[in-house]
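A.B. asks: could you work out the structure for the sequence below:
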Amino acid sequence: MGGADDEPTGIHCRLDELLAERGMTLTELSERVGISIVNLSVLKNDRARAIRFSTLVAICDVLGCEVGDVLVRA
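C.D. replies: From the prediction side, this is the model:
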């Protein structure tokens, strides 16, 4: 049975698109950022309910992008 955590947030994570544009795998991003593949997968598949600013900054540093490139309004 679905609860509040199953409802859409209105935020879409563009991690798949950014990785494809850079020819990078989720595994490589995980290694370079120091975040587990499982946690990145949750984010990538729009199932994350929150993200630490430090994680977001690390992802942006590795991908050479801005926060608004990673997270957009759905």
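A.B. asks: switch to C-alpha atoms for all contacts and neighbour counts from now on
C.D. replies: Noted.
A.B. asks: hang on, Ile51 in a strand?
C.D. replies: No: looking at Ile51 with DSSP: H, G, I helix; E, B strand; the rest coil, it is coil, so not inside a strand.
A.B. asks: compare with the first, here's sequence two:
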Amino acid sequence: MAITVQLDQMLLERRMSLTELSDRVGVTIANLSILKTGKARAIRFSTLDALCRELDCTPGHLLGNSAEPQPEGNADEA
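C.D. replies: Next up, the predicted model:
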């Protein structure tokens, strides 16, 4: 089972761009894109906290589970 990041859905619901979120939380667009595309292998608690604060959600809203196996790769931490 893979952990998924529901960043696309959260941005859509809030009518916010990835660039705007990047500016607000201080995380690069490249790292947010890694999260958004499911290529991230880890996320710092501080990043998760900043995203949840800005998106006005809980980690449970932002993260989910998928029945698909985790993708292989060595993406950087966000």
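A.B. asks: nearest spatial neighbour of Ser66 of the second structure, chain-adjacent residues omitted?
C.D. replies: Ala2 (5.1 Å; C-alpha to C-alpha, 6 or more residues apart in numbering).
A.B. asks: over in the first structure, tell me which residue corresponds to the one you found.
C.D. replies: Using TM-score structural alignment, the equivalent of Ala2 of the second structure in the first structure is Gly10.
A.B. asks: how about the strands of the second structure, start to end?
C.D. replies: Ranges of strands in the second structure, per DSSP state E, are 2-5, 63-66.
A.B. asks: most packed of these?
C.D. replies: Highest mean neighbour count of the strands of the second structure: strand 2-5, a mean of 18 (counted as mean count of other C-alpha atoms under 10 Å).
A.B. asks: which position in the first structure pairs with Ala40 of the second structure?
C.D. replies: Ala40 of the second structure maps onto Ala48 in the first structure, by TM-score structural alignment.
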